[in-house]
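S.K.: predicted model follows, preceded by the sequence.
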Amino acid sequence: MSDRINQKYFYIYIMTNKKNGTLYTGMTDDLLRRVFEHKNNLYKTSFTSIFNLHKLVYFEQTDDVSAAIYREKQIKKWNRDWKLKLIEDMNPNWNDLYYFYGGKEYEKNLDINELRKLYGNS
């Protein structure tokens, strides 16, 4: 049981601004934190901030960091149609999955103004 508690996971995810919009593929070990950063433009010059990619429409999880890195690179090389099919298969309505997987609960303990200072965006 303690192995499960200490288990580390890695996530490959896709962000967008709207259905069939611009896509961004990334990898992280803390999905809610990373999507929160994207949604709040905490990295002002990032691709997701510039194009307002604030909607989590796809993700997958693994416990193997090498597999996560490989998968992220694999998806980034795919053509757009393959990425759209991947999203449509998991999330045909293009819902923002951040809220389905605890995003609002995650935000309850955060102070966005303090975070902006930490990230140099005050």
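M.R.: Done, it's in. Numbering: from 1, shown residues only.
S.K.: contacts and neighbour counts: CA atoms only from here.
M.R.: OK.
S.K.: how about the helix or strand encompassing E105: buried residues?
M.R.: Assessed by DSSP states H and E, E105 sits inside helix 103-107. By neighbour count on 16 or more other C-alpha atoms under 10 Å, the buried set for helix 103-107 is G103.
S.K.: run through who's touching it.
M.R.: Here helix 103-107 makes contact (C-alpha atoms under 8 Å, 6 or more residues apart in numbering) with 32, 36.
S.K.: okay, one more to line up with it:
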Amino acid sequence: MNYTYIVECADGTLYCGWTNNLEKRIAEHNAGKGAKYTKPRLPVKLVYYETFSTKEEAMSREWHIKQLSRAEKIKLIEESGERDVSTTFGDI
């Protein structure tokens, strides 16, 4: 499975990425081994994700989400059914 995800950084900013192992990627972000953008903004909290069967689909969705304004990203997160992603992967 491949994922496109959004995390909320400690400073309230949003970061979007893709991965084939969501739990591991969030742990990497919080260990300071993730993206350059998130390193000084720890910890991060997973607030949104989508699943895809191919890497190309996940990467394409990441690109499209990155084109959205902050308000549009927040709307996407809010409209996702307000699922509690922390219960999906525990305390990540």
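M.R.: Received the coordinates, thanks. Fair warning: this is a prediction, and the values are worked out from it, not measured in the lab.
S.K.: so how far is the helix holding E105 of the first structure off the chain centroid?
M.R.: In terms of C-alpha atoms, centre = their mean, to the nearest Å, the centre of helix 103-107 of the first structure is set 14 Å apart from its chain centre.
S.K.: can you check stretch 53-65 of the second structure too?
M.R.: Its chain's C-alpha centre and that of stretch 53-65 of the second structure lie 12 Å apart, by C-alpha atoms, centre = their mean.
S.K.: so it matches what in the first structure?
M.R.: Mapping stretch 53-65 of the second structure onto the first structure (TM-score structural alignment) gives residues 63-75.
S.K.: need the counterpart of D29 of the first structure in the second structure.
M.R.: Checking TM-score structural alignment: D29 of the first structure goes with N20.
S.K.: let me see the contact set for that match.
M.R.: Contact analysis of N20 of the second structure by C-alpha under 8 Å, 6+ apart lists 1-3, 55.
S.K.: cool, and Y9 of the first structure?
M.R.: 29-30, 61-65.
S.K.: mind giving me the ChimeraX select for the residues you listed, buried ones only?
M.R.: To isolate the buried ones among the contacts of Y9 of the first structure in ChimeraX, judged by 16+ other C-alpha under 10 Å, type:
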select :29,61,65
